[in-house]
Every structure is written in C-alpha cells, then in structure tokens.
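Engineer: one predicted model, sequence on top.
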Amino acid sequence: MATILITGASDGLGRALAEDLARDGHQLLLHGRNAARLAEVAQVTGGEVFSADLSSLRDTRRLAAEITARHDRLDVLVNNAGVGFRAGSDLRELSADGHELRIAVNYLAPVLLTRELLPLLRKAAPARVVNVASVGQQLFDFDDPQHERGFTQADAYCRSKLALISHTVDLAAQLEEAGITVNAVHPATFMATAMTEASGLPADEPLEKGVAATRRLVDDPGLAGVTGAYFHSFDPSAPSEPAALSLAYRQRLAAVTQDLLAAAGA
C-alpha cells in the first residue's frame, strides 16, 4: 500500500479523501491545523497526524522536516489545504510572512512543501503529486504580486489557483525523468463543504464527486504515466486563461515565486 500525505485533511475534501483511501489500507499522513478534528480523522482512518499552519512558510518547512524525520519515502503528495473566499468581500488578509493570505496558503505553501519533500518522492518513484486547483482562475498580475490594488478575496483565490496550475505544468516537465507525475484537478464545483458554506454561495455538486475525481489522480493505474495535466473533475481540460501555460508566463511566475519565497526566508 502507498504512503500518502494529504494536506488539509481535517475537514471537507481532505477528510473525505482520507476516509476513502483508508478503506483500501493506504498509509495516510494527515495534515491539519485543528488538532481535535484531525484526531477524529486519525481515529477513523488510522492515519498519522501532522500539525502545521501553512500560512507560515517556516511552519511549512517544519512540516516537511517532521515528515522526513519519520518516513524515508512518500508515494503520493496531495496538496489540498487551502483558504477560500467570502463572495463580495474585499477584506485583504496577510500571512505570517506578510504575503497576501490566499497566495501564501493556496500557492506558495504547496510549492515549498513539494520542493522540500522531493527527496522522499524520488525515493518512492514512481510517485505522484496531486494539486487541488479550481475552475475559478485568474492570471497573476506580475506588477502587483501581492494583490494590493483592486483586491477582492474571490480574485485572490482565483489567482492563486491558476498559479498552482501553471506551476503544475512547470514542475511536471522538471520531474518527468525522475518518475514523479504532477497533475492538477478541479474536483467539483462548490462542493458541500465548510469552505463553500463560508463563501456565502450555495452548494452545487456533491462532495463524493470531488473525492472520486481526486482519488483517480492518487492511485488509478490508468493514469500512471499522465503528467502536467489539468482535469476538470474527470476530464482533461485547459485553463480558462491559456496564456498561463505558455513558457514565458511560467518562467515569469517562477521568478516571482522565488522572490516571494526568498523574501520570507524560504
């Protein structure tokens, strides 16, 4: 059975995915911030608990170090943890490092966590990275990377998720020879989760659909060689902004990403 790390496993899609995978006996590493909820998931799944605040890049690195200290391989990394939005809200929040919160948690944290865990993924190859993205997508403003102008939470969320898709394509190309596949998925639209409820928008699709769409990328043998792809639920798709997949855009995003990580000492 595979060793699988799921970030954001204490609630919503992460928890449901963990429970689904546990039924097939996978060894689960469960990340979350809420200790009580995480303990409940661990009790149900038999998973191992790792607590960290992904709004802090320092804590993100600590999480990777703790996992590396306890395990010598990682078969699958599911970057699921995220911060949603409140519809119509222009409340701009900052991370522990002073970055705009959604860029920090939804994008910078999975980029850094994946980078730090690459040695474990390489040891387990063939291994997989699954990035939970969204159909909500907006191009990054390279002249305003911290989204200080015209801010809305929804726009920031969409920017972070499209950036994650662009990074997915870039990282997949870098790791193809290492036997590590990297794919992104929009699991389902406004699933019945606490994040959707907090947005103020009505639930649209069942959580079970999102779990099934994500699970395919985790362990479906038929997708073993697929990498650098974005899936809209079960279907290969293209981002709403095709420019985000261009080499020029990806290179510029990578440079800005490195600057943001370096500014936080990561």
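Structural biologist: Sure, I can see it. Bear in mind the structure is a predicted one, so any value in this text is a computation, not a measurement.
Engineer: can we go C-alpha only for contacts and neighbour counts from here?
Structural biologist: Noted.
Engineer: confirm residue 129 sits in a strand?
Structural biologist: Yes. With DSSP: H, G, I helix; E, B strand; the rest coil as the criterion, residue 129 is part of a strand.
Engineer: that one is in contact with residue 176, isn't it?
Structural biologist: No. Assessed by CA atoms under 8 Å, residue 129 is found out of contact with residue 176, at 11.8 Å.
Engineer: and those two? Which one has more around it.
Structural biologist: residue 129 (27 against 15; other CA atoms under 10 Å).
Engineer: so who does that one touch?
Structural biologist: By CA atoms under 8 Å, 6 or more residues apart in numbering, the contact set of residue 129 is 76, 77, 78, 79, 114, 180, 181, 182, 183, 218.
Engineer: likewise residue 2?
Structural biologist: Contacts of residue 2 (CA under 8 Å, 6+ apart): 26, 27, 74, 75, 76.
Engineer: surely the fourth one is in contact with residue 126?
Structural biologist: Yes. Distance between residue 75 and residue 126: 7.4 Å, which falls inside the contact criterion (CA under 8 Å).
Engineer: what about those two, which has more around it?
Structural biologist: Applying other CA under 10 Å to residue 75 and residue 126 shows that residue 75 carries more neighbours, namely 23 against 15.
Engineer: name the nearest residue to the most centrally placed residue in the chain, ignoring sequence neighbours.
Structural biologist: Nearest to the geometric centre of the chain sits residue 79, at 2.9 Å (CA atoms, centre = their mean). Using CA to CA, 6 or more residues apart in numbering and skipping the chain neighbours, the partner closest in space to residue 79 is residue 131 (4.9 Å).
Engineer: would you agree the one you found is in contact with residue 82?
Structural biologist: No. Residue 131 is not in contact with residue 82 according to CA under 8 Å; the separation is 10.7 Å.
Engineer: okay, those two: which has more neighbours?
Structural biologist: residue 131 (29 against 24).
Engineer: what sits against the more buried one?
Structural biologist: Taking CA under 8 Å, 6+ apart, we find residue 131 in contact with 78, 79, 80, 164, 165, 168, 182, 183, 184, 185.
Engineer: need those residues in CSV (columns: distance to residue 222 and secondary structure).
Structural biologist: Converted to CSV, the contacts of residue 131 look like this (distance: CA to CA, whole Å; DSSP: H, G, I helix; E, B strand; the rest coil):
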residue, distance to residue 222, secondary structure
78, 18, strand
79, 21, strand
80, 22, coil
164, 24, helix
165, 21, helix
168, 20, helix
182, 15, strand
183, 14, strand
184, 16, strand
185, 16, strand
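Engineer: try it against this one:
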Amino acid sequence: MSHKLFDLTGRVALVTGSSRGIGHAIAAGLAAAGATVVLNGRDPQRLESARATLGADAVAFDVTDEEQVTGAVEELTTRHGGIDILVNNAGFQHRQPMLDLALADWEAVLRTDLTSAFVVGRAVARGMIDRGRGKIINICSVQTDLARPSIAPYTAAKGGLRNLTRAMTAEWAGHGLQVNGIAPGYFDTELTSALVADPEFSAWVTGRTPAGRWGAVADLVGPAVFLASDASAFVNGQVLFVDGGMTAVV
C-alpha cells in the first residue's frame, strides 16, 4: 500500500507537452497516484490518442501563447474547480553551432523551453495563491548545469529555468506553493531514438553516466509524485537531478 503522503487523490494535475515521451510518463504516474490528470499538446490528433490511452482529460493549447494559456486555465478551473499540480514539461531541442544559429531559432527555443513556464506558471499560480496551496514542477535538464556543443539555446533555457524556479519560490512560497524542478539526464524517448541508435553517442552516454545506462521514462515517476505530493511540503526552490549520477562526477 502506498503511503498516504504520496496519495494524490482529489488533486488536479496539468502536464504540458504530455502527448508523448517524458510528459506522458509523468502524467501516467500522477494518475496512478490518484490525480485527475489533464494532458496538453498542440497536435489535437496525437493529444486525443494519448488521452484515450490514459483515460484522462485533455486540452490543446500553445504554451507560448498567453491568450490561449489564459483561456485554457479558465476552462480547466471551471471544469475541475482549479489546478492543484502543474508540470511545465513542454519543450524542444534545436541543434546547431552558435556561429550558424539564426536568431529566430534561438528565440523559438527560449520561448518554448523557458518563457512558456513563466506564462503557464503565472496563469496557474493565480488560482493556487487564491486557494493557498499548489505544486509547480519545472522540467529542467542536465543542461541546467552542463553544456555541450551545438545546443546553446537549450542550455541557456534550461539554466534559466532553474532560476525561474527559484524566482517563483521567492514570490509564491509564502502563499502555500511549492515550486521545484526535475532535471532528467539522457533518457530513451521517441525524441532521442536516433541518438540511442547511434552506437558512438550511446557509448558516450553510458560511459559518462555512473549508472551505466540511459534513463527510462519510468525513472521519473517517483520524483514527480514526490514533488507533487504532501511528502514534499517543505521542499521549495530545488532541482532534483535524475541522471544516473552524470552531474556528480567528472
């Protein structure tokens, strides 16, 4: 039997970018812990397929569009009475050396991977503050701390997301919110399948990771449930690295 501290029964959780991959795995984990889960994505067909698979609610909106975000949060508040848990997971990668990187591509990554967490987080936090409670989990990355060639905008966005997590804590913890982050290492997902299949890159990942393997999306469920639950009632402004030890060694 699960400990009652981790029971999410009666909580409503919105997970952005959850039609597949890490977001979908976290959403499924929160649902298994008892939460009423709302999936999000921009592709209505893919989102509906994910919703049917999980048996959850779903709402399609662009996390970078403030008007769409406001409308979706109002709709969900009417439908469910409020959002108790927000997981800011939406994001994407753009690989290109900085000297060749177009400003528009830089801005697109920053807008999706960092600014969206501010836009969605602020919209949801208003209701949380009114109710005096809430959980916000920002999905960071090992690139919150580390850098690799050709992913400058992603590295900058994920580094900024750590400090956005701290800024949210500074302003909202006194209102009963806990705001934290999860920083996955290298995970085997649909979006990284080409890298997993690359023998040279995969060997680098497993050699660089003390645990000696790629992460599986199931490895993120426990940390997400912990940060979404009463078990983390006095945890605020932290980023939990789930990376098999990658950032712990040189």
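Structural biologist: Done, it's in. It should be emphasised that the depicted structure is a prediction, and the values quoted were computed from it without experimental measurement.
Engineer: where does the TM-score land?
Structural biologist: Overlay of the two chains. TM-score (TM-score structural alignment, normalised by the length of structure 2): 0.77; 220 aligned residues with a CA RMSD of 2.9 Å.
Engineer: quick one: the equivalent of residue 173 of structure 2 over in structure 1 from residue 128 of structure 1, how far?
Structural biologist: Under the alignment by TM-score structural alignment, residue 173 of structure 2 pairs with residue 176 in structure 1. As judged by CA to CA, to the nearest Å, residue 176 of structure 1 and residue 128 of structure 1 stand 11 Å apart.
Engineer: burial of residue 200 of structure 1, as a residue count?
Structural biologist: 12.
Engineer: name the element the aligned partner of residue 216 of structure 1 in structure 2 belongs to?
Structural biologist: Alignment note (TM-score structural alignment): residue 216 of structure 1 maps to residue 226 of structure 2. Element membership of residue 226 of structure 2 [criterion: DSSP states H and E] is helix 221-228.
Engineer: residues in contact with that helix?
Structural biologist: If you take CA under 8 Å, 6+ apart as the criterion, helix 221-228 of structure 2 is touched by 6, 8, 25-26, 29-30, 33, 85, 135-137, 180, 182, 232, 235, 240.
Engineer: ok, and for it, which residues are buried?
Structural biologist: By neighbour count with 16 or more other CA atoms under 10 Å, helix 221-228 of structure 2 contains the buried residues 221, 223, 224, 225, 226, 227, 228.
Engineer: also stretch 94-110 of structure 2?
Structural biologist: For stretch 94-110 of structure 2, the neighbour count (16+ other CA under 10 Å) marks 96, 101, 106, 108, 109, 110 as buried.
Engineer: can you put those residues in TSV and add distance to residue 61 of structure 2 and secondary structure?
Structural biologist: Below are the buried residues of stretch 94-110 of structure 2 laid out as TSV (distance: CA to CA, whole Å; three-state DSSP):
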residue	distance to residue 61 of structure 2	secondary structure
96	28	coil
101	28	coil
106	22	helix
108	16	helix
109	17	helix
110	18	helix
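Engineer: can you put the residues you listed in TSV and add distance to residue 196 of structure 2?
Structural biologist: TSV is the format used below for the buried residues of stretch 94-110 of structure 2 (distance: CA to CA, whole Å):
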residue	distance to residue 196 of structure 2
96	19
101	25
106	25
108	25
109	22
110	25
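Engineer: can you tell me which two in those are farthest apart?
Structural biologist: Within those, 96 and 110 form the most distant pair, 14.5 Å apart (CA to CA).
Engineer: structure 1: helices as residue ranges?
Structural biologist: Shown for structure 1, the helices assigned by DSSP state H span residues 12-22, 35-45, 57-70, 101-103, 109-124, 153-175, 194-199, 207-219, 247-263.
Engineer: looking at these, which is buried most?
Structural biologist: Highest mean neighbour count of the helices of structure 1: helix 101-103, a mean of 28 (counted as mean count of other CA atoms under 10 Å).
Engineer: centre of the chain to that one, how far?
Structural biologist: With CA atoms, centre = their mean, to the nearest Å as the basis, helix 101-103 of structure 1 stands 12 Å off its chain's centre.
Engineer: find me the equivalent region of that helix in structure 2.
Structural biologist: Taking TM-score structural alignment, helix 101-103 of structure 1 hits residues 108-110 over in structure 2.
Engineer: average offset of that stretch relative to structure 1?
Structural biologist: Comparison of stretch 108-110 of structure 2 with structure 1 after fitting gives an average deviation of 0.8 Å (mean CA distance after the TM-score superposition for structure 1).
Engineer: CSV please, covering the contacts of residue 2 of structure 1 and showing distance to residue 159 of structure 1.
Structural biologist: Converted to CSV, these look like this (distance: CA to CA, whole Å):
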residue, distance to residue 159 of structure 1
26, 33
27, 33
74, 29
75, 29
76, 25
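Engineer: neighbours of residue 204 of structure 2, how many?
Structural biologist: 12.
Engineer: what does the one 10 residues further on give?
Structural biologist: Burial measure for residue 214 of structure 2: 19 neighbouring residues, criterion other CA under 10 Å.
Engineer: verify the stated contact: it with residue 205.
Structural biologist: Yes. The pair residue 214 of structure 2 and residue 205 passes the contact test of CA under 8 Å, sitting 7.0 Å apart.
Engineer: quick check: neighbours shared by these two?
Structural biologist: residue 186.
Engineer: quick one, what contacts residue 14 of structure 1?
Structural biologist: 6, 7, 8, 80, 81.
Engineer: what does the second one correspond to in structure 2?
Structural biologist: Same thing as residue 7 of structure 1. With TM-score structural alignment as the criterion, residue 7 of structure 1 lines up with residue 16 in structure 2.
Engineer: what's the spacing between that match and residue 137 of structure 2?
Structural biologist: From residue 16 of structure 2 to residue 137 of structure 2 the distance is 11 Å (CA to CA).
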